[in-house]
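Participant: no sequence on this one, just coordinates:
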């Protein structure tokens, strides 16, 4: 009975993720400010200058105030993520305003969004190839199901230019994106059918010169808590 219940829950989640994908896809393709990157096997969009220079500078200061050595999920390779990370204050009016803009752009229920997270990379720091979505084989699968289920879409903003390095590489679709201040990337971690997309693997390549600041927001299949 428990196995049947899990399979039923998984199929419902897949259907939900398929519908969310359809909603976001339609919304972004109809937005004149959003551009779909021409790659096969992955849905990824970009919005130039989504954040202003003033907003980026303020966000950089916020990231600096919360940054700590980046954590990894239990059972994953801690050496693969060497940046600094921190969750911003979700009750900060400035952050609330920015979250609403991202929510409005994508069209996903704000309750499904995780708290915005900031990342800082110094020379030599990186985040090796990884997925934002979860797999049933991972030891933290049941915990994440209780916390809102699968991750659907990722929204990631660059806050500054980097002197050298620090690109975001989607290794399975041969796509490399350099940091562009204020630009927002949005990609679907699922395939159109609502199942995990192996082509969503991506890496934060090592910074060679300068410092890289990034802001990330993930969305779940259900309300996040």
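Facilitator: Perfect, thanks for sending it. Predicted, not measured: the structure shown is a model, and the values here were computed from it. Numbers count the residues shown, from 1 in each chain.

Participant: all contacts plus neighbour counts: C-alpha atoms, from now on.
Facilitator: Noted.

Participant: Any idea which residue is closest to the centre of the chain?
Facilitator: Central residue of the chain (C-alpha atoms, centre = their mean): residue 154, 3.1 Å from the mean position.

Participant: tell me the contacts of that residue?
Facilitator: By C-alpha atoms under 8 Å, 6 or more residues apart in numbering, the contact set of residue 154 is 132, 185-189, 216-219.

Participant: Included below, for side-by-side comparison, is a second structure:
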């Protein structure tokens, strides 16, 4: 309902109108009364228009409230299960970014300002996602699409292989994904999601109401972004086609009318260019802004993604030499040996099972939680730490003084690996978010990266101990593209491998990656052990080049 301040203002306007007429002695002439009645009619119509607008505003607020309430109810039932689903995370971030902006515009009218002030105060004391978060979530979804070959139509319909719960997306939610990706200059995925937006419109009832979340988005909007995206890719003919389709829905769309003329002119110019020996649209394609990586990366990426999907199989001649055994080389392990699985021969990669208890893992996660910050990589030229798009996770560092559990884990790593933990980095705890990943990389520093690890004074990273602290519903594997090897997270298990040959040279075969998390929550602990101090524990090889493999335990 209107508040008293607004009504007072409106009545003040009305009183001014009547005052002007009354001063002219309206009662002396019916003509003046007739004019007064006409004025009153306009005032009533104005008030009715205001009330109608206010009802629409309240209906919009009611819709926003119900949407937020429904999403909160779903999340509160099983928070971990809810946030582990990538589409749920997208919807949650979308609600608090682009959807909230629309709600904010509605509330930011005169009647809603006092309530808006309350929300502003709440926002200052509570975490709130930003536009950058929304972009990040959209990019993560597109990454999952590419890695796991998921069709956008399937995502929109809630059909994601390997994911138990999958909500459907409305046309406007699909459109928002495409819009964000367009702004990120990812035109291929923007086109994909705009086409999906159109498909969702076709599958939605003809009468679109506020209940299905499509208010404010039309087919014309999707056609316009399809045209823009194709133009940015250099495909002017497609841009023209979608602009004409836009005009079929909105013939008076002024921008589209202007763009048709512009695109036709571009096509004509390109045709003339071909006659002169130019390659027309191909030349225009060079205007694209997406930077491509070398072919070597594309080849590695294909292998990496195949391994993430679990498509590549181990070599049979190698697999027959793999086995399981109990690790008991340390005196303490004689009492309680550790189940060990040999995963690769050369380089030797093993998986230790039941390394940490659920209680120990819970303690580590509790300690790390408040310290989590965006994970960084080391710049190979400057040695400085910086964030990177190819590593999406948050991490924290724990040392033995933080808690007895951390000290016990470090001691256990020393027993299992036979290496000196005094020459190792602190325990790094990493948490991967939606689509969280780390593209193929080396843990050790190569010769060109001369400034890496100099501040530690312990030499290069000789070995990696990777502890999985959660099971992951789908995705999230650790893969070695040059070894055709995939490791899958299992809570309490830990992978171990050497990064360096015995002569100190880096083993390029240990290049590995963390696959995007398709569904679930992924927590890991990394312990990077350095070469100094390990001379007696891992002596140089007897061969002159020092490239001999580590011994393989063949005990069953």
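Facilitator: Thanks, I have the structure now. Fair warning: this is a prediction, and the values are worked out from it, not measured in the lab.

Participant: For the two chains, what TM-score is obtained?
Facilitator: Remark: TM-score between the superposed chains equals 0.79 [TM-score structural alignment, normalised by the length of the first structure]; 197 aligned residues with a C-alpha RMSD of 2.4 Å.

Participant: Can I have the buried ones of the contacts of residue 154 of the first structure as a ChimeraX selection?
Facilitator: The ChimeraX selection below is limited to those of the contacts of residue 154 of the first structure classed as buried (16 or more other C-alpha atoms under 10 Å):
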select :132,185,186,187,188,189,216,217,218,219
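
Participant: List the ones among the contacts of residue 154 of the first structure that fall in strands.
Facilitator: Counted as lying in strands by DSSP state E, out of the contacts of residue 154 of the first structure, are 185-188, 216-219.

Participant: returning to that earlier point: alignment lookup: the residue nearest to the centre of the first structure to the second structure.
Facilitator: Matched to the second structure by TM-score structural alignment, residue 154 of the first structure sits across from residue 464.

Participant: The closest residue to that match other than its chain neighbours and residue 196 of the second structure: what is the separation?
Facilitator: In this structure, residue 464 of the second structure finds its nearest non-sequential neighbour in residue 528, 4.9 Å apart by C-alpha to C-alpha, 6 or more residues apart in numbering. Separation of residue 528 of the second structure from residue 196 of the second structure (C-alpha to C-alpha, to the nearest Å) stands at 44 Å.

Participant: now swap in residue 173 of the second structure and tell me
Facilitator: Going from residue 173 of the second structure to residue 196 of the second structure by C-alpha to C-alpha gives 10 Å.

Participant: now swap in residue 134 of the second structure and tell me
Facilitator: 19 Å.

Participant: and what of residue 94 of the second structure?
Facilitator: According to C-alpha to C-alpha, residue 94 of the second structure and residue 196 of the second structure sit 18 Å apart.

Participant: same question, residue 238 of the second structure
Facilitator: From residue 238 of the second structure to residue 196 of the second structure the distance is 17 Å (C-alpha to C-alpha).

Participant: which of these two has more neighbours?
Facilitator: Just comparing residue 238 of the second structure and residue 196: by other C-alpha atoms under 10 Å the higher neighbour count belongs to residue 196, 25 against 18.

Participant: residue in the first structure matching that one?
Facilitator: Taking TM-score structural alignment, residue 196 of the second structure has no aligned residue in the first structure.

Participant: Please tell me I have it right and residue 196 of the second structure contacts residue 172.
Facilitator: No: counting by C-alpha atoms under 8 Å, residue 196 of the second structure does not reach residue 172; the two are 10.5 Å apart.

Participant: before we move on, which element is the match of residue 154 of the first structure in?
Facilitator: In this assignment (DSSP states H and E), residue 464 of the second structure forms part of strand 461-468.

Participant: what's the spacing between the equivalent of residue 215 of the first structure over in the second structure and residue 427 of the second structure?
Facilitator: The equivalent of residue 215 of the first structure in the second structure is residue 525 (alignment by TM-score structural alignment). From residue 525 of the second structure across to residue 427 of the second structure, the span is 7 Å (C-alpha to C-alpha).

Participant: Which parts of the first structure are strands?
Facilitator: Using DSSP E, strands in the first structure cover 35-36, 44-47, 68-69, 84-87, 117-121, 127-130, 151-158, 164-165, 168-170, 175-177, 184-188, 202-204, 207-209, 212-220.

Participant: now the third one: which residue numbers in the second structure?
Facilitator: Okay, so that is strand 68-69 of the first structure. Against the second structure, strand 68-69 of the first structure falls on residues 373-374 (TM-score structural alignment).

Participant: Identify the residues contacting that stretch?
Facilitator: By C-alpha under 8 Å, 6+ apart, stretch 373-374 of the second structure touches 387, 392-396.

Participant: Just the buried residues out of those, in ChimeraX syntax.
Facilitator: Selection of the buried residues among these in ChimeraX, burial being defined by 16+ other C-alpha under 10 Å:
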select :392,393,394,395,396
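
Participant: between the contacts of stretch 373-374 of the second structure, which is nearest residue 306 of the second structure?
Facilitator: residue 392 (19.8 Å; C-alpha to C-alpha).

Participant: Return the residues in contact with the aligned residue in the first structure for that closest one.
Facilitator: Correspondence of residue 392 of the second structure to the first structure, assessed by TM-score structural alignment: residue 82. Residue 82 of the first structure makes contact with 69-70, 121, 125-127, according to C-alpha under 8 Å, 6+ apart.

Participant: Sounds good, over and out.
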